[in-house]
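Novice: mind looking at a prediction? Sequence and model below.
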Amino acid sequence: MIRQLSLQPKRQGLHEFTDKVQTLVRDSGVREGLCTLFVRHTSCSLLIQENADPTAKSDLERWLNRLVPEHDELYEHTLEGADDMPAHIKAALTAVSLSIPVIDGGLALGTWQGIYLWEHRHHPGSRTVLVHLTT
């Protein structure tokens, strides 16, 4: 079974959507299997990360922005703005898909784990995440 989630991030950064995926899994009736997520864009990525302390999120965001800065003179791909090429590099360094086991009808995430869309653009549009559930 494949479902599609439409996410509307308003800014660059980590945006949790664990609840949306949990609801899809619960409503699917799948008791045991695998949930695979795939984001259909080249300037954002997916991440499983701590969802208890918001400073973990902000530290990750600042670290990646320092690692891949905007306005680097090496970039040739600049027609879509100063954040575009860094967004592609950030997506290449992170992940566009995740696999999470389904046990007893729910995602087998750890206590402090959440699922995030990591938006790498400052003014993104709608983002599409495919959710594939298998038994």
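Specialist: That came through fine.
Novice: only C-alpha atoms from now on, for both contacts and neighbour counts.
Specialist: OK.
Novice: buried ones in the top helix by length along the chain?
Specialist: Counting residues, the longest helix found in the chain (DSSP state H) is helix 54-67. Across helix 54-67, burial judged by 16 or more other Cα atoms under 10 Å covers K57, E61, L64, N65.
Novice: out of those residues, who's nearest T134?
Specialist: Top of the list for closeness to T134, among the buried residues of helix 54-67 and by Cα to Cα, is K57 at 30.1 Å.
Novice: sorry, back to before: what's the longest helix of the chain packed up against?
Specialist: strand 13-16 (3 or more Cα pairs under 8 Å, 6 or more residues apart in numbering; DSSP states H and E).
Novice: need the residues that contact the strand it packs on.
Specialist: P9, N51, K57, E61, G114, I115, Y116, L117, W118, E119, H120 (Cα atoms under 8 Å, 6 or more residues apart in numbering).
Novice: the helices in this structure, which residues?
Specialist: 18-28, 54-67, 84-93.
Novice: P124: which of those helices is closest?
Specialist: Checking the helices of the chain against P124 by Cα to Cα gives helix 84-93 as the closest, at 10.3 Å.
Novice: one more to weigh against that first structure:
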Amino acid sequence: MTILNQLIEVETEQGINIYNITPQIEALIASTSIQNGQVLVFSRHTTTALAINENEERLLEDVKVFLRKLAPESERYLHNDLHLRVVPEDEPMNAHSHLMAMMLSTSEVIPIVDGKLALGTYQSVLFFELDGPRKRTVFCQISGENIVLSRH
């Protein structure tokens, strides 16, 4: 079995944004000889997340509204009492972003079949920025076999 580790870099914009990183993952897989296996996609930040869902503009706007209702930025959060803890000078008041991230997921595992992601028709791998703008990285671990299995 082969195991390869790669990073995807995402430059994000202000606020809550959702990025389709499926093409970057597909490119990583295409650059390997792995035909059958899986890819682990892992968000390396506490205010970002991942999900597999439909990459449809109006749905993504609905998701942003839903997340803002779950953890409104205007609420009072203990994490935002920056004067009560040791923090860097540029530390944002971002408790709401941490809470949103906890309601989502930090990773997804997607099968690779015949060198391609085995996603369904409307499925995409979505990266959620909940506290942008930032430079982010997504860790991808591709594992599997370099052979094509024959189908009988």
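Specialist: Good, I have the coordinates. What you see is a predicted model; the values in this text were computed from it and never measured.
Novice: Provide the TM-score value for the superposition.
Specialist: The TM-score (TM-score structural alignment, normalised by the length of the first structure) is 0.92; 131 aligned residues with a Cα RMSD of 1.1 Å.
Novice: and V131 of the first structure, which of the helices of the first structure is closest to it?
Specialist: That would be helix 18-28 among the helices of the first structure, by Cα to Cα, at 7.7 Å.
Novice: now that closest one on the second structure. Mean distance?
Specialist: Here helix 18-28 of the first structure, set against the second structure after superposition, deviates by a mean of 0.6 Å using mean Cα distance after the TM-score superposition for the first structure.
Novice: which residues in the second structure does that helix align to?
Specialist: The aligned range for helix 18-28 of the first structure in the second structure is 22-32, by TM-score structural alignment.
Novice: same question for stretch 63-72 of the first structure.
Specialist: Taking TM-score structural alignment, stretch 63-72 of the first structure hits residues 66-75 over in the second structure.
Novice: now do the same end-to-end measure for that stretch.
Specialist: With Cα to Cα, to the nearest Å applied, stretch 66-75 of the second structure spans 15 Å between its terminal residues.
Novice: residues in contact with that stretch?
Specialist: N94, A95, H96, S97, L99, M100.
Novice: distance of the alignment partner in the first structure of the fourth one relative to E16 of the first structure?
Specialist: Applying TM-score structural alignment, one finds that S97 of the second structure aligns to A87 in the first structure. Distance check for A87 of the first structure against E16 of the first structure: by Cα to Cα, it reads 18 Å.
Novice: neighbour-wise, which of the two wins?
Specialist: More neighbours surround A87 than the other of A87 of the first structure and E16, with 25 against 18 (other Cα atoms under 10 Å).
Novice: ok, now which ones touch that one?
Specialist: Contacts of A87 of the first structure (Cα under 8 Å, 6+ apart): T42, S43, C44, H120, R121.
Novice: out of the helices of the first structure, nearest to V102 of the first structure?
Specialist: Shortest distance between V102 of the first structure and the helices of the first structure, using Cα to Cα, is found for helix 18-28: 8.0 Å.
Novice: which other residues reach that closest one?
Specialist: Here helix 18-28 of the first structure makes contact (Cα under 8 Å, 6+ apart) with R3, L5, C35, V102, G105, G106, L107, G114, I115, Y116, V131, L133.
Novice: quick check: closest non-adjacent residue to the fifth one.
Specialist: Setting aside the residues directly before and after it, G105 of the first structure is nearest to R31 in space (Cα to Cα, 6 or more residues apart in numbering), at 3.9 Å.
Novice: counting neighbours, what do you get for the one you found?
Specialist: Residues lying near R31 of the first structure (other Cα under 10 Å) number 16.
Novice: contacts for stretch 128-135 of the first structure?
Specialist: For stretch 128-135 of the first structure, contacts defined as Cα under 8 Å, 6+ apart pick out 1-7, 21, 25, 30-41.
Novice: S43 of the second structure reaches T106, doesn't it?
Specialist: Yes. Using Cα atoms under 8 Å, S43 of the second structure makes contact with T106 at a distance of 5.1 Å.
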